[in-house]
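[1] when you get a sec, could you give me coordinates for this:
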Amino acid sequence: MVAILGLTDAGLEPFETIYHHLTDPPALAAVAQEESMAENAAQKEKHEKRISEIKDAKLIFNQAFKNVQDIHGRDNMRFPKEIIWLMGAPGSGKGTHTPAILRARGITNPPISMSSLLSTPECKDLINKGLMISDGKVVENLLHALLDCEPEVGILVDGFPRSEVQVECLKLLHERMHELRREYKQTPFKDYFPRPTFRICVLYVDEEISVNRQVMRGRLIKEHNAQVQQSGKGEIKEERVTDFDELLIRARYQIFKDHYSCLLKLSKIFPFHLINAVGNIDSVMRIILKEFEYQSSLELEHDTYEAISHIPLATKIGIHARQDLIRRLEHYCEAEPEIFSKAVGFIDQEVSPMVARHAISGQALVRSDNPILSDPKIVEVVMSILSERGYAVTMDERIHETPKRVDPKTWEIILERTHVYALNVRFPQHHIQPLEQKF
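    Take a look at the predicted model:
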């Protein structure tokens, strides 16, 4: 790889220079260090971009959802229980396999085509003005379409998601549907908010097969339309420009390849396999149904899910933790000052000295048999104060039993029980540079 990168029109001299530097130990170390720094910078940039995309996606989805909810009302945000998200390479047979998928899943709602949703007068006006159709507009149109169908029988969506922001929005939609279910679970509307089921179907063919299929489709449509014009019987089919121009066909396939990273991201949220769509309709359909069975096997059964769904998700548990923490501290300081004062005194006398002693390590284990810790209110205040000051705290209570005497009549060993409380206090670790590295 080095030789290839080193070759230029000027000849082999650049390669020889690169080879010399890469075989020289000091130069090799310098190059390795530069490569490591560049790799770290690239990873940091990628991570920051990812965080930015997630924030943007949340803003986009929340605004789109609010716009739709303002029109329909919260009680009417009733989405289909099962949604099949169909994607694939150009010429992979999405249109061909859609009717069979609908029959197999018992879906009677007409499929939602994203290309049709984006051909509305409003979207066409944006395109005519040379403006991009935003992800927010795409998501908003999709939400309207999902609410306009019969929710009991499911729906198939063709062509979504197509960008990383849209992938995040799909994840947020799934979470919002779960949120609605929890919200309405104890109300008369609970049956209108079922547990969502998302199925991902991605059809794949390689570039040459894609090109051949589209060219063949264009030829057959042209022959069909010619026969209709001659006989006057039948309907004229749409002739797509992309079915006749090979450059445009390959450009469409390149767009699919460019979006491949979105599919990888999607597979980490909703696991799925690419479906080889080269075979005939029946064989491909068998693979699709097998894929749906695989995705179904990754989900909990209905009764199991219902039994545990009341337990909050780990990702949600800390959303309002800061507000709750402040509320607790304000309450104890104003309404129960004696408890608050005892908690502060315990921290000053037993926790802070131990933390100071372990300042470099970033962790201190504080053991205490102080009886005030038997009061759960004091424990709550202690942990809240330390959390507010930036420490991560966990607490454990254990009972130590110490033999004290033997009953001379029964020979029973009399034990003395002592409650011992252990606080594990964690905080940022400080790295001290060794003396020899300073010179």
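
[2] going forward, measure contacts between C-alpha atoms and count neighbours the same way
    Fine.

[3] now the helices: where do they sit in the stretch 301-439 of the chain?
    Per DSSP state H, counting those that start in this stretch, the stretch 301-439 of the chain carries helices over the ranges 302-308, 314-317, 321-335, 337-346, 352-357, 376-388.

[4] what residues does the last one touch?
    When contacts are taken as CA atoms under 8 Å, 6 or more residues apart in numbering, the neighbours of helix 376-388 outside the stretch itself are 325-326, 328-329, 332, 339-340, 342-344, 346-347, 372-373, 392-394.

[5] give me the number of residues near E140?
    The tally of other residues near E140 (other CA atoms under 10 Å) stands at 20.

[6] same question for K46.
    12.

[7] cool, and I249?
    21.

[8] neighbours of the nearest residue to P14 once chain neighbours are set aside, how many?
    Distances taken as CA to CA, 6 or more residues apart in numbering place G6 nearest to P14, at 5.7 Å, with adjacent residues excluded. Burial measure for G6: 16 neighbouring residues, criterion other CA under 10 Å.

[9] how about H331?
    Using other CA under 10 Å as the criterion, the residues surrounding H331 number 13.

[10] ok, now V382?
    23.

[11] please apply the same query to Q33.
    Neighbour number of Q33 under other CA under 10 Å is 12.

[12] can you spell out which helices and strands pack onto the helix or strand encompassing Q254?
    Counting by DSSP states H and E, the element that carries Q254 is helix 246-258. Counting contacts by 3 or more CA pairs under 8 Å, 6 or more residues apart in numbering; DSSP states H and E, helix 246-258 is packed against helix 207-231.

[13] the helix it packs on: which residues count as buried?
    Of the residues in helix 207-231, E207, S210, V211, R213, Q214, V215, R217, G218, I221, K222, N225 count as buried by neighbour count, 16 or more other CA atoms under 10 Å.

[14] for comparison, sequence B:
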Amino acid sequence: MTELRPDAGNPAGARTVFVEGDNLDVLPLLPKLPELEGRPVDLVYIDPPYNTGNGFAYADKQGYGRGRHEAWTAMLRPRLEAARDLMAPSGAIFVSIDDNEVAHLRLLLDEVFGERNFIAQVVVNLNPKGRQLGPFFATNHEYLLVYARSLAACALDPTSTHEVTEADFPQVHEDGRRFRHLPLRNTNKKSNPETCRTLAYPLWGDPVSGRVATTPFDGAREIWPVFGDGSPAVWRWSTRLVDERPADDLVCRTLRGRLGERVDVFQRDWLHPDRRKKLRTIWTHEEVGSTDTAVAEVKALVGKVFESPKPTGLLRRVLETYPDDAVVLDFFAGSGTTGHAALLADAADGGTRLSISVNAPEETRPASPARAAGFARVSEITEARLRAAAAVHGAAVAAYRLG
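    The predicted structure follows:
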């Protein structure tokens, strides 16, 4: 009977787990891992073998006798289905892919996870110089396809503290706090006095002192929300919220619009240490690292033994979309970037993520730097990197073998 056999001396309570074996066989057995304690998987990231037309790893019985794209999707489909079954309703999956299979992968993920559970197709700029070997454009991007297990229950938070900069908040209050002005008026014309009647009301403001209130006061003017063309609008806040918020959260200002000078009300949107900003769908190498920085990361731990790893910055951004105690699964673990990134993220934010990295004992190429460095199988590179990274952070690794 096939099972996951623990290494002798596996430490108790390890939060970095490595499993050696074909992921199609391993995935159904993962719930038996003692480290999981019955928990579902919150976040899946995979970087499956890219189909360049020159053959690919995992060319197993799922793909024999089929065309190029059909064989690739036939290989991946049962693995995605097995991963889906492990995921919590609140979970999400991120899949790295290039142009060769992105269209077919999008359709496959629509089938496995449901078209309604699509979240985003992110463009990732991992090669700033561009690949120079092709006959046409110098491609310098790949993709991340993001799907929810169930969009209605998905816990993914598409914001980041690292995206927030002081430049976004150009104003400085007299007490030193930085802020930006946002119109208190709702700028969406679908929100108007007919659709949001309770938000169509007058405020009172003094453009000299900046004071704003829901009732008249000396020196105040009555201010109704209007669009730039003068048509009636509504506020974003109710009268109750205006009264409850600190007085300096709103300010009355004079401005010049298309119809001349007018007085309006603005929100002071403050910068604070925990401020977050929505992630965009284009991730640059300055933000998440590049293939070159990824190679350097692997080299620093186990040598220059992996050709195209993903940078830990990319995975740390993915990890940031879920709570710091998430269960994270990578079943095409490659060089071990996901497990390494989880260790780095825990060290930075005090998290307790459980990362599970699965890789098959695929042989390294005979003349490759990996073979020259003594790695007979790719899975040995994965495990070596995870153990080296864990040692840096004083963490433990539990390992299992399919047998």
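
[15] quick one: TM-score?
    After superposition, the two chains reach a TM-score of 0.21 (TM-score structural alignment, normalised by the length of structure 2), with 123 aligned residues with a CA RMSD of 5.7 Å.

[16] could I get the helices of the stretch 301-439 of structure 1 in a markdown table, plus columns for distance to K257 of structure 1?
    Shown next, in a markdown table, are those (distance: least, CA to CA, whole Å):
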| stretch | distance to K257 of structure 1 |
| --- | --- |
| helix 302-308 | 37 |
| helix 314-317 | 32 |
| helix 321-335 | 42 |
| helix 337-346 | 60 |
| helix 352-357 | 54 |
| helix 376-388 | 47 |
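
[17] and of these, who's closest to I60 of structure 1?
    helix 314-317 (19.8 Å; CA to CA).

[18] before we move on, the earlier item: so how do I select the buried members of the contacts of helix 376-388 of structure 1 in ChimeraX?
    The ChimeraX selection below is limited to those of the contacts of helix 376-388 of structure 1 classed as buried (16+ other CA under 10 Å):
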select :325,329,332,339,340,342,343,344,346,347,373,392,393
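
[19] just the terminal-to-terminal distance for stretch 92-102 of structure 2.
    By CA to CA, to the nearest Å, the extent of stretch 92-102 of structure 2 from end to end equals 18 Å.

[20] swap in stretch 229-246 of structure 1?
    Note: stretch 229-246 of structure 1 ends 26 Å apart using CA to CA.

[21] re the thing from before, list the buried ones in the helix holding Q254 of structure 1?
    I249, R250, R252, Y253, F256.

[22] and the last one, how far from S116 of structure 1?
    Taking CA to CA as the measure, F256 of structure 1 falls 19 Å from S116 of structure 1.

[23] ditto for the first one
    Using CA to CA, I249 of structure 1 is found at 20 Å from S116 of structure 1.

[24] repeat that for N67 of structure 1.
    Applying CA to CA to N67 of structure 1 and S116 of structure 1 gives a distance of 21 Å.

[25] settle it for me: which of those two has more neighbours?
    Ranked by neighbour count (other CA under 10 Å), N67 of structure 1 and S116 place N67 first, with 15 against 9.

[26] and the more buried one, what element?
    According to DSSP H and E, N67 of structure 1 maps onto helix 25-72.

[27] what's the helix or strand just after that helix packed up against?
    Next helix or strand after helix 25-72 of structure 1 toward the C-terminus (DSSP H and E): strand 82-88. If you count contacts as 3+ CA pairs under 8 Å, 6+ apart, strand 82-88 of structure 1 packs onto helix 94-105, strand 155-158, strand 197-204.

[28] what do you get if the cut-off is 6 Å, keeping everything else the same?
    Strand 82-88 of structure 1 makes packing contacts with strand 155-158, strand 197-204 when contacts are defined by 3 or more CA pairs under 6 Å, 6 or more residues apart in numbering; DSSP states H and E.

[29] pipe the ones you listed into a markdown table and attach mean neighbour count and distance to G88 of structure 1 per row.
    Listed next are these as a markdown table, based on neighbours: other CA atoms under 10 Å; distance: least, CA to CA, whole Å:
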| stretch | mean neighbour count | distance to G88 of structure 1 |
| --- | --- | --- |
| strand 155-158 | 23 | 9 |
| strand 197-204 | 20 | 4 |
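
[30] save these as TSV, and put in distance to A30 of structure 1 too.
    Putting these into TSV (distance: least, CA to CA, whole Å) gives the following:
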stretch	distance to A30 of structure 1
strand 155-158	51
strand 197-204	44
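
[31] and K46 of structure 1, which of these is closest to it?
    Of all those, strand 197-204 sits nearest to K46 of structure 1, with 26.0 Å by CA to CA.

[32] what is that closest one packed up against?
    Counting contacts by 3+ CA pairs under 6 Å, 6+ apart, strand 197-204 of structure 1 is packed against strand 82-88, strand 274-276.

[33] for the ones you listed, which one sits closest to V165 of structure 1?
    Here strand 82-88 is closest among these (CA to CA), at 15.7 Å.

[34] that closest one vs helix 246-258, what angle?
    Between strand 82-88 of structure 1 and helix 246-258, the angle comes out at 130 degrees (axes from the mean of the first three to the mean of the last three CA atoms, to 10 degrees).

[35] out of the helices of the stretch 301-439 of structure 1, which is closest to L170 of structure 1?
    In terms of CA to CA, the element of the helices of the stretch 301-439 of structure 1 nearest to L170 of structure 1 is helix 314-317, at 17.0 Å.

[36] and the residue nearest to P14 of structure 1, how far is that from E82 of structure 1?
    If you go by CA to CA, the gap between G6 of structure 1 and E82 of structure 1 works out to 54 Å.

[37] buried residues, the longest helix anywhere in structure 2. List them.
    In structure 2, ranked by residue count with DSSP state H as the criterion, the top helix is helix 68-86. Applying a neighbour-count criterion of 16+ other CA under 10 Å, one finds 69, 71-77, 79-84, 86 buried in helix 68-86 of structure 2.

[38] now, among these, which is nearest to V95 of structure 2?
    L80 (10.2 Å).

[39] separation between that closest one and D25 of structure 2?
    Distance of L80 of structure 2 to D25 of structure 2, computed by CA to CA: 12 Å.

[40] do V392 of structure 2 as well
    31 Å.

[41] these two - which one has more neighbours?
    Between V392 of structure 2 and D25, counted using other CA under 10 Å, the more crowded position is D25 (15 against 11).
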